[in-house]
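Participant: Structure of the sequence below:
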Amino acid sequence: MSASPLRPTALMTLEEALAQILSRATPIADIETVATESAVGRVLAHDLVAALDVPGFDNSQMDGYAVRCADVAAAAGQPLPVAQRIAAGQFGASLAPGTVARIFTGAPIPAGADAVVMQEDATAAEPARAEDAASGPYGWVRFADLPRPGQWVRRRGEDVAAGKVIVPAGTRLSPAHLGLAASVGVAQLAVVRRLRVALVTTGNELIQPGQCPPEELPPGAIYNSNRYFLEPLLRRLGCEVSVLPPVPDTRPATQAALLGAAASHDVIITTGGVSVGEADHVKPVVQALGALDSWQVAIKPGKPFAHGWIDRRNVAAEGRCHVLGLPGNPVSSFVTFILLARPFLLRLGGAAVAPTLPQTLPLTAQFEWPRPDKRREFLRVRLNAGGELELYPNQNSSVLTSVAWADGLVDNPPGRAIARGDTVRYLPLSALLE
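Facilitator: I've put the predicted structure just below:
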């Protein structure tokens, strides 16, 4: 990776920045085995291949009657004897010609049957001749309509075919994936180990909540809010997170903190001090210990972003520790995290990540935005009861209330004014936070 920073005047598009950051995310190779029931949110290390068909036999989708369609047609609405009863977990006998079988959901289809009539479409009846009553030990039944072959029958292998990949490597496992793994008898899964991420905050002005009450806050001091949304965002991604104590604004303290974190973490995330030309100790320390690129991304909020690495040979270890530098303003930090840091961390952790944003939705703006920025904007909005978008009135990058209030972002192209009633591109936060 080049250690040369971009010129302050060079703005890259979000797509260029995303492509670059993903190209630097070589997935970690460490794999561990976990119980299937504990694997939600983990990244599958190897393709999961089915060892059997699911279902393993033709079975009924409904409570009803297993029939031969030809027999129902021949009966022409006359009652047919119910010769057997088949519950789930039982295999019945072959269906004798001219008879039907009472069957329940999940029960195997008896040989000879080619359809199921659900019980709501059947009517209990008496045999046409009293002497035939014994041939229907479970009663007699009449069908008003002719069934179609295959009706309400789940075919063997319809869900899963033996030998097929049912979950590809790189998938972040959802509860549904775990159920699918269990359906083919898999009790343990090989997953990529969790990323180890260190959160580093620097700045003499930062005070931890609880350190002193608001009325005693020193002049110029602010509470450290960024840590309190970045840490849960990282844990949502399945990362193991270490929050380092605030680092004093000196170069020796900054170097000691970053070296200590680099020795035992895959990634260090810092906030603030990544704007080109800003006086900050993180940038020169990382450049001295490895490399750091400061990017200017053509988005608002969140223009400054940095990526680099620390060479672990500085701490008598192997490899590199990535460094991500987020802006200090909380909304900028939040937006750059979800747009750039999140996909980088997912790919580094082995997940399959496309170099694109999630699909936006075309929705109607119930607001005006008459003075757009020359950069691409991500406006904090939320859906109203009518399915249209409202805008938070203060879009300043320091106003974290806008993020807490919003349920999505409007992805607004550079220089585009928005009038009430215009169609805009809505990006749900749920798609960026899952």
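Participant: only C-alpha atoms for contact and neighbour calcs from this point on.
Facilitator: Will do.
Participant: Which parts of the stretch 201-350 of the chain are strands?
Facilitator: Ranges of strands within the stretch 201-350 of the chain are 206-207, 222-223, 240-243, 267-271, 290-296, 299-300, 304-311, 320-326, based on DSSP state E, counting those that start in this stretch.
Participant: right, and these - which one's nearest Thr401?
Facilitator: Closest to Thr401 of the strands of the stretch 201-350 of the chain, according to C-alpha to C-alpha: strand 222-223, at 14.7 Å.
Participant: Another for comparison:
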Amino acid sequence: MSSRSIPIVGICAWSGTGKTTLITTLIPLLRAQGLRVAVIKHAHHKVELDQTGKDTFRFQTAGADQVILASQKTRAVLFEHTEATEVSLKSALELVNQNAIDLILVEGFKHETLPKIEIHRPALGNPLLFPNDPQIIAIASDRLLELEDKRVTQLDLQQPNTIAQFILERIVKRKSPIPTEIRTAPSCADAREPSSLSLAEAQAQMMAAITPIKTVIKQSLRLALGQVLAENVISPINVPAHTNSAMDGYALAGADLPREAIKKLSIAGTAFAGHPFETECPAGSCIRIMTGAPMPLGTDTVVMQEHTELVDESTIRIGTGHKQGQNVRQQGEDIAQGQTILTAGRRLIPADLGLLASLGVAELKVYRAPRVAFFSTGDELRSIGEPLDKGCVYDSNRYTLFGMLKNLGLDVVDLGVVKDEPDALQAAFKMAAESADVVITSGGVSVGEADYTKRILDQLGEINFWKIAIKPGRPLAFGKLGEALFFGLPGNPVAVMVTFQQIVQPALLYLAGETDYQPLVIPARSAQKLKKKPGRTEFLRAIYEQDPAGGLIVRTTGAQGSGILMSMSRANCYLILDEDNAGVEQGDWVKVQPFKT
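Facilitator: I've put the predicted structure just below:
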């Protein structure tokens, strides 16, 4: 079979530019046009299609030359060549079922002769492959390029629909259908908007614009809970302070342990945790000892009381099978004097308070907690206790934000609901910026919101109005109002929570001086089939739990609209579908981010 038998196009680029990402985005778009698509990828490393532990994986690693897996819907053939030879595109094409495929996409094989679309991201600093490769017929870039050579077509990398349409017309030779839909501008219904930022890009730009607060204050131990340490904590003592018993039993010298037969020992005294045995234990004797009591002089071993027999008030019997040094905690075994036990940048948790109290630490140096002022905007919003007029709703976002901010140990100021009036908004923004390190609002940053909100923000500071490639939570404003950081969140309740937890929370923790924040993400099996278009990272509200076999499974809480607060209240995690994800089958592995860790 030749490359001319079926329409074929290669996707070429420098490594790390996003070839696989584009292909996985194009596949569902092309399938939606009725095309059966095959993908050929050139690998420069060992190929491992199967998962460790699967039967076919075990067959192959055991040395089988060919492994064939056949099921009702899937057929797979894995075979190894005895000699390592460079594979050609022609040999790969011979494996394609010509009768079942309408289009072949190729990743790699950059030196082969076939029409190619080059991916180019100027920000990565790599040169164009065109015109050195005459097979390149189009360049898909995230920036407009100034090309003298007009032989190639420029495509917008952020609009995969146009790239798919180019392939249909130029490669498959299919005429474009007459459009019946109206699309006057990008919207949240698109898989991804051309100007949108990825979640990672938004987080990186925010972090680069933030300088952590370094104001240091002294705080008593209890009040330091939830605050961030400004300096390392060094242990002033050994823990345990003395070599002591780990058991209730009898302390003795290891040399007195019986080796071959049961032995009698006399009891020379008793040692308690608060009342040690002050003199040396006589040879051939033992000391009755309680857990935590310092080891008496002349002893180095404890036999637990359950392994002894009390003959009378002054004598015990001990059998064989014991080791010298057993059941003894050495001085400094847990913490050595001078050891660093907690490092600067750590947010203190309850266990830390107990640890510090055990060392006698009564006061700590911590960073001042950021002061965060927040309010909601919208004429339709009413505070709790006010009557609801027609078309109005109670403001839930302020209560959600209050809870999330307090959980972070921040100094929180609630400024209420501000009407969509220029003077009121300007006064609220100015007051918030002058009294806080951070200003957070909900509402007023989406398409269609009152234009004067953005004009006021532009007058008072330097604000960027972003579109983030996440769902829910597409619109976001970030910048500075005077000296204060500003975060403008969307108005939909669930979108507020998602944007806060995924974007704002890491930024606030960094501002507070925390250095080790990393949300926990764990794998689980999806209990259901999930539809998704590539282009945006989606955060589905979900419930994860153990299945009868002990593994983790996860299912959504139901309807996932950005205004359905019940979906968040019922959930205990986010089910995360990455940008490239094109849908999930029941039983597939997915990412889960628990709400509580």
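Participant: right, so of the strands of the stretch 201-350 of structure 1, which gets closest to Leu14 of structure 1?
Facilitator: With C-alpha to C-alpha as the yardstick, what comes closest out of those is strand 299-300 (6.9 Å).
Participant: List the residues that contact the nearest residue to Gly350 of structure 1 once chain neighbours are set aside.
Facilitator: In this structure, Gly350 of structure 1 finds its nearest non-sequential neighbour in Pro27, 4.9 Å apart by C-alpha to C-alpha, 6 or more residues apart in numbering. Shown in contact with Pro27 of structure 1 (C-alpha atoms under 8 Å, 6 or more residues apart in numbering): Arg347, Leu348, Gly349, Gly350.
Participant: ditto for Val160 of structure 1
Facilitator: Contacts of Val160 of structure 1 by C-alpha under 8 Å, 6+ apart are Ala50, Leu52, Asp53, Val54, Pro55, Ile166.
Participant: Let me have the contacts of Pro27 of structure 1 in CSV, extended by distance to Arg227 of structure 1 and neighbour count.
Facilitator: Below are these laid out as CSV (distance: C-alpha to C-alpha, whole Å; neighbours: other C-alpha atoms under 10 Å):
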residue, distance to Arg227 of structure 1, neighbour count
Arg347, 22, 22
Leu348, 21, 23
Gly349, 21, 30
Gly350, 25, 27
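Participant: Out of those residues, which comes closest to Glu240 of structure 1?
Facilitator: Taking C-alpha to C-alpha as the measure, Glu240 of structure 1 lies nearest Gly349 of these, at 11.3 Å.
Participant: ok, now which ones touch that closest one?
Facilitator: For Gly349 of structure 1, the contact set (C-alpha under 8 Å, 6+ apart) comprises Pro27, Ile28, Val43, Val192, Arg193, Arg194, Leu195.
Participant: which of those are buried?
Facilitator: Among those, the ones that count as buried by 16 or more other C-alpha atoms under 10 Å are Pro27, Val43, Val192, Arg193, Arg194, Leu195.
Participant: Please report how far the equivalent of the fourth one over in structure 2 lies from Asp411 of structure 2.
Facilitator: Think Arg193 of structure 1. Correspondence of Arg193 of structure 1 to structure 2, assessed by TM-score structural alignment: Arg368. According to C-alpha to C-alpha, to the nearest Å, Arg368 of structure 2 stands 9 Å off from Asp411 of structure 2.
Participant: now Arg398 of structure 2
Facilitator: Counting by C-alpha to C-alpha - Arg398 of structure 2 and Asp411 of structure 2 are separated by 15 Å.
Participant: In terms of packing, which of the two has more residues around it?
Facilitator: Comparing Arg398 of structure 2 with Asp411 by other C-alpha atoms under 10 Å, the one with more neighbours is Arg398, at 22 against 15.
Participant: these two touch, right, that one and Gly416?
Facilitator: Yes - counting by C-alpha atoms under 8 Å, Gly416 is a contact partner of Arg398 of structure 2 at 7.4 Å.
Participant: can you give me the angle the lengthiest helix in structure 1 makes with strand 267-271?
Facilitator: Longest helix in structure 1, counting residues (DSSP state H): helix 251-264. Relative orientation of helix 251-264 of structure 1 versus strand 267-271 (axes from the mean of the first three to the mean of the last three C-alpha atoms, to 10 degrees): 150 degrees.
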